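1. With the sequence up front, the predicted model follows.
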Amino acid sequence: MTTYMIGTDLGTTSTKSVLYDQFGRVVASANVGYPLYHDQPDMAEEDPAEIWAAVVKTIQTVSQSVDTQQIAGISFSAAMHSVILLDENRQPLTRVITWADNRAAAVAAKLKREPLGQQLYEATGTPIHPMSPLVKLHWLKRAQPETFAAARYVVGIKDYIIERLSGQLQTDYSMANATGLFNLHTKTWEPRALAFAGVTEQQLPPLVDTNAVIDGLTPAVAAHLGLPAGVKLIMGASDGALSNLGVGADQPGIAAITIGTSGAVRVMTDRPYLDPNGRLFCYYVTANHWIVGGPINNGGQVFRWVRDQLYPTESAAAKAAKRDPYDDLTALAAQVPAGAHGLLFHPYLSGERAPLWNADARGSMLGITPTTTRADMARAVLEGISMNLNTVLTLTKNAEPVHAVRATGGFARSAFWCQLLADVLGQPLTIPVSFESSCLAAAVLGFQALGIVTNLDVIHQMIGTTHTYQPQAHNQARYQQLQATFDHITATLTPLYAELAALTRSEK
């Protein structure tokens, strides 16, 4: 008899659920979006009720495709670094404060200058940055003291959703590791971090492993979803950890790159690795599996900005002709050679996490001349995003030498961008045909947790068709030249970012 698993990924702007059989074949999928709220400068919040509605809708949609009695479980992936304060009845006192929220930037900058900052990084593996719940909570206690004082529980989005489904509150090591509150060496909450954040261990969910199983939905939720009450819930892990598994980048020497709204570079290791300068994260996946890498703020959202702000007329025309505007933009970029005629773009529109860890970072385009064209600009933007990722990849090689890269995310639909990225990285770039790597890995983790598959290695048989882009020698040589200049300019501009950010704030 066929057994099914739902992999549900709680993303920054949408929730995806994919129904798989035990052989990793996709039976059905659903995706429901929701807004990111920017009510004030540096805010980036979500409504937990909207995310809950998206979870319900996607699970209901995919489960209709099969006999629900054959659905063994639901396993979860989620974006990292979120915070929700709950009252004593486990009702939200706040919206979901996401990784993209920068309101704690001053707190992060101050902590980074103090010895405690490096000590907490060495204990937790989470870089000091406003993305981290460690820093968000410290800021929240001072910015919203009444709300903070009323909080009985402090959770992330995955903890909240699983509690609504099951009535049980707990968190897994992988998600906990990204909070900055979790000691990666002892797998317990870190007392120095809790003291800085202003929370107690009793306010945080109990810690469990990523393959922990919750036995069943609440009767009311089961009826609402149209599922048997006995459907198991598997805790799962963070989207970054699962994305590595989902693209087969769980072996030594293979890096994973994701470019969606934001982006990330990750390698899998069999031991924790901490960057001496605190520039890389180190997060738990499963026993003897850790991911080391760096997240970037500025991935596909930068190309969306280009589409909307620099090419609105062309984008409108493409939409009217029922073409994808991004296809037109990449076709424009393809008209000029590697290096965009000396134009260099630094993509720090939303501050930056890796490699800078600087919330004040700002975007720039250098090398503009009277002969610079709009095609040059389009190509320079794609090259800038790619070179920034290459800077992060170079750092991860200190943890694990890399000989190949697997990539996923919305960018992978563009053959031009894939080839450009392979040329910039100077590494073979393999793209799975299925883009939902986190959902697949969550499902396989669920199957393993329930004993339906013996180990996670079976995912290599499930990934399916892939396409590999080999770096082109001429372009690769050109990008090696440009990369050195790109990094030199970054270092030169970094001391000026605080001044630029101060000018922006003074206008508000």
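-> Structure's in. What do you need?
2. switch to C-alpha atoms for all contacts and neighbour counts from now on
-> OK.
3. which residues touch Ala79?
-> Ala79 makes contacts with Asp9, Leu10, Gly11, Thr12, Ser238, Asp239, Gly240, as judged by Cα atoms under 8 Å, 6 or more residues apart in numbering.
4. ok, now Thr58?
-> So Thr58 contacts Thr15, Lys16, Ser17, Ser29, Ala30, Asn31, Val32 (Cα under 8 Å, 6+ apart).
5. quick one: buried residues of the helix or strand hosting it?
-> Assigning secondary structure by DSSP states H and E places Thr58 in helix 48-63. By neighbour count on 16 or more other Cα atoms under 10 Å, the buried set for helix 48-63 is 48, 51-52, 54-63.
6. Quick one: neighbours of the closest residue to Thr218 other than its chain neighbours, just the number.
-> Spatial nearest neighbour of Thr218, chain neighbours left out: Ser166 (5.1 Å); criterion: Cα to Cα, 6 or more residues apart in numbering. By the criterion of other Cα atoms under 10 Å, Ser166 has 20 neighbours.
7. Ok, Thr2 next?
-> As a measure of burial, Thr2 has 10 neighbours, counting by other Cα under 10 Å.
8. is it true that the residue nearest to Thr218 touches Ala222?
-> No - using Cα atoms under 8 Å, Ser166 is not in contact with Ala222; the gap is 9.3 Å.
9. Helix, strand or coil: sort out the closest residue to Thr269 other than its chain neighbours for me.
-> Once flanking residues are discounted, Thr269 sits nearest to Trp290: 5.3 Å by Cα to Cα, 6+ apart. Put simply, Trp290 is strand when judged by DSSP: H, G, I helix; E, B strand; the rest coil.
10. Helices along the stretch 151-300 of the chain, start to end?
-> All helices of the stretch 151-300 of the chain, identified by DSSP state H, counting those that start in this stretch, fall at 157-166, 173-177, 191-197, 219-225, 239-246, 300-305.
11. structure B:
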Amino acid sequence: MTTMTSRPLLIGVDAGTSRVKAIAVDERGDVRGDAERATPWRHDGGRTELDPVALADLARVVAAEAVGVGGGTAIGVGVTGMAETGVLVDGRDRPLAPAIAWHDPRGDLDTIARELGAETFRATTGLPVTPMPSLGKLLWLRRTHPDSKAAARFYSVGEWIVRRLGGAPVAELSLASRTGLLDLAGRRPWDAATALLDWPPLLADLVVAGTPVGRVSGDGAPPSLRGAVLTVAGHDHQVAAYGVGATTDGALFDSLGTAEALVRTVRPPLAPAEVGRLVGHGMSVGWGVVAEHMCVMAGVPTGLTLGRVATLLGAATPAARDALGEQALSAPDHPILRLVEPRNGQFGLAGISDGVTPAVLWRTAVEGLVAEAARLLALVDAHAGPYRDVVVAGGWLRNPALLAAKRRQYPAMRTTALPEPGAYGAAMLAAEAAGAPLPTASGR
């Protein structure tokens, strides 16, 4: 008589801005199952927030569904997700306020600038003084939520989900680097930020992504997940880079989504003055998901801008945008037409004259966005040396004009067919924590 054994699976959960998704990966690195749900945001008068318990429960559900589709039992679970958004809790890990979206405009920036100084903040934390870093939102919560006086700890989203699944209270370095609470050079909580909040130090024990931090447990744990080793996989952009094999020394990951994320892995040290200069150029600096590595990140609104240009041109479907890209391949260069200052909120067009066809305009927009990405990468190279390997991914890479422009920018670039590199990277880090390493995407 033979006994059927359940297939061991590694689970990657990605709690993203639009979706909470999970994949189940077998020991060969093949995806066996997946599941997803919309991220449960509440929107009210320009504010965007969610119930931390509802988010953690949803992550548990999609992880269990992915295991069920995969037909096995989880031996490891890694959780990645959006950074900056997090959960303020009391000494019993009870949420004291909703989790505010990273892109929500709330934040007490005046206090940071006045008490800490913008230059000091940039050089110490690797972040700009904007509403995005968690510190500004924590200062706002301290002023507006009376219950916040009981604050004992702040979890980033991935850390919170792991904690609710049964893991230990930890702060993963790449996520802690997005809070404004971490002194990058000292790799420790920043005393000045702690003093400004007038709460106990909010960061738990600092760990590197892939560190085992417990096992799935508790009354609500699905049987297919129970006992699996848990790890906080880290910041989603970096975990996606890890998933496609682009976190080695000198590697670059170019992710072409709504925002183009340029994720550059570098060896430390980067002196505080260098960090401050990079942040002053619109970048961010932090610790990486790979031990003893740092990460410099920059963003270009590539997909957002091209989507708006497509709307102007009446190209409302992916097929219409692809057709524009195909036509742009043979469109002539226009001598004066140019894209002006692409930002997340807006962009300009200058030099519109006779001869500007939809194809010419599409070519100009693509080349302007690629030039902006190249400009930012040159600034990083000046501080950290040139990148030596590049992987490019993302939905906008399907556009013929953008693909051709990126091939000109990166003659030796690699691409990946992974549909969910963030969740896949989280599964790889779960495998590392469970002692069952998966092959890298580049090695399969």
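-> That came in fine, so what should we check first? This is a predicted model, so every value here is computed, not measured.
12. May I have the TM-score of the superposed chains?
-> In this superposition the chains share a TM-score of 0.85, using TM-score structural alignment, normalised by the length of structure 2; 431 aligned residues with a Cα RMSD of 3.1 Å.
13. Check the mean deviation of the helix holding Thr58 of structure 1 from structure 2.
-> For helix 48-63 of structure 1, the mean distance from the matching residues in structure 2 following superposition reads 3.1 Å, by mean Cα distance after the TM-score superposition for structure 1.
14. So in structure 1, which helix runs the longest?
-> helix 374-396 (DSSP state H).
15. Can you name the element that comes right after that one?
-> Next along from helix 374-396 of structure 1, by DSSP H and E: strand 404-408.
16. quick one: that following strand to structure 2 mean distance?
-> Strand 404-408 of structure 1 sits 2.1 Å off on average (mean Cα distance after the TM-score superposition for structure 1).
17. Specify the angle between that strand and helix 239-246 in degrees.
-> 120 degrees (axes from the mean of the first three to the mean of the last three Cα atoms, to 10 degrees).
18. tilt between strand 404-408 of structure 1 and helix 374-396?
-> Angle between the axes of strand 404-408 of structure 1 and helix 374-396 is 120 degrees (criterion: the same axes, to 10 degrees).
19. And strand 404-408 of structure 1, what does it pack against?
-> Where contact means 3 or more Cα pairs under 8 Å, 6 or more residues apart in numbering; DSSP states H and E, strand 404-408 of structure 1 is packed against strand 254-259, strand 429-432.
20. Most tightly packed of the ones you listed?
-> The highest mean neighbour count among those, using mean count of other Cα atoms under 10 Å, belongs to strand 254-259: a mean of 26.
21. Could you give the residue range in structure 2 aligned to that one?
-> Aligning strand 254-259 of structure 1 against structure 2 (TM-score structural alignment) gives residues 251-256.
22. what's around Arg114 of structure 2, how many residues?
-> 9.
23. Buried ones in the helix or strand where it lies, by neighbour count?
-> Following DSSP H and E, one finds Arg114 of structure 2 within helix 109-115. Buried residues in helix 109-115 of structure 2, counting neighbours by 16+ other Cα under 10 Å, are found at Leu109, Ile112.
24. Not counting the helix or strand following it itself, show me its contacts.
-> Per DSSP H and E, helix 109-115 of structure 2 leads on to helix 118-125 as the next helix or strand towards the C-terminus. With Cα under 8 Å, 6+ apart as the test, helix 118-125 of structure 2 has contacts from 112, 127-129, 177, 180-185, 272-277, 279-280, 285-286.
25. Of the residues you listed, keep whichever come out buried.
-> 112, 127-129, 177, 180-185, 272, 274-277, 279-280, 285-286.
26. Now, these that are in strands?
-> Members of these lying in strands (criterion: DSSP state E): Leu182, Asp183, Val285, Gly286.
27. For the aligned partner of the last one in structure 1, list the residues it contacts.
-> The criterion is TM-score structural alignment: under it, Gly286 of structure 2 has Tyr283 as its aligned partner in structure 1. Going by Cα under 8 Å, 6+ apart, Tyr283 of structure 1 touches Gly125, Thr126, Ser174, Asn177, Ala178, Leu184, Ala241, Pro272, Trp290, Ile291, Val292.
28. what's the answer for Pro127 of structure 1, then?
-> So Pro127 of structure 1 contacts Tyr121, Gly180, Gly278, Arg279, Leu280, Phe281, Trp357 (Cα under 8 Å, 6+ apart).
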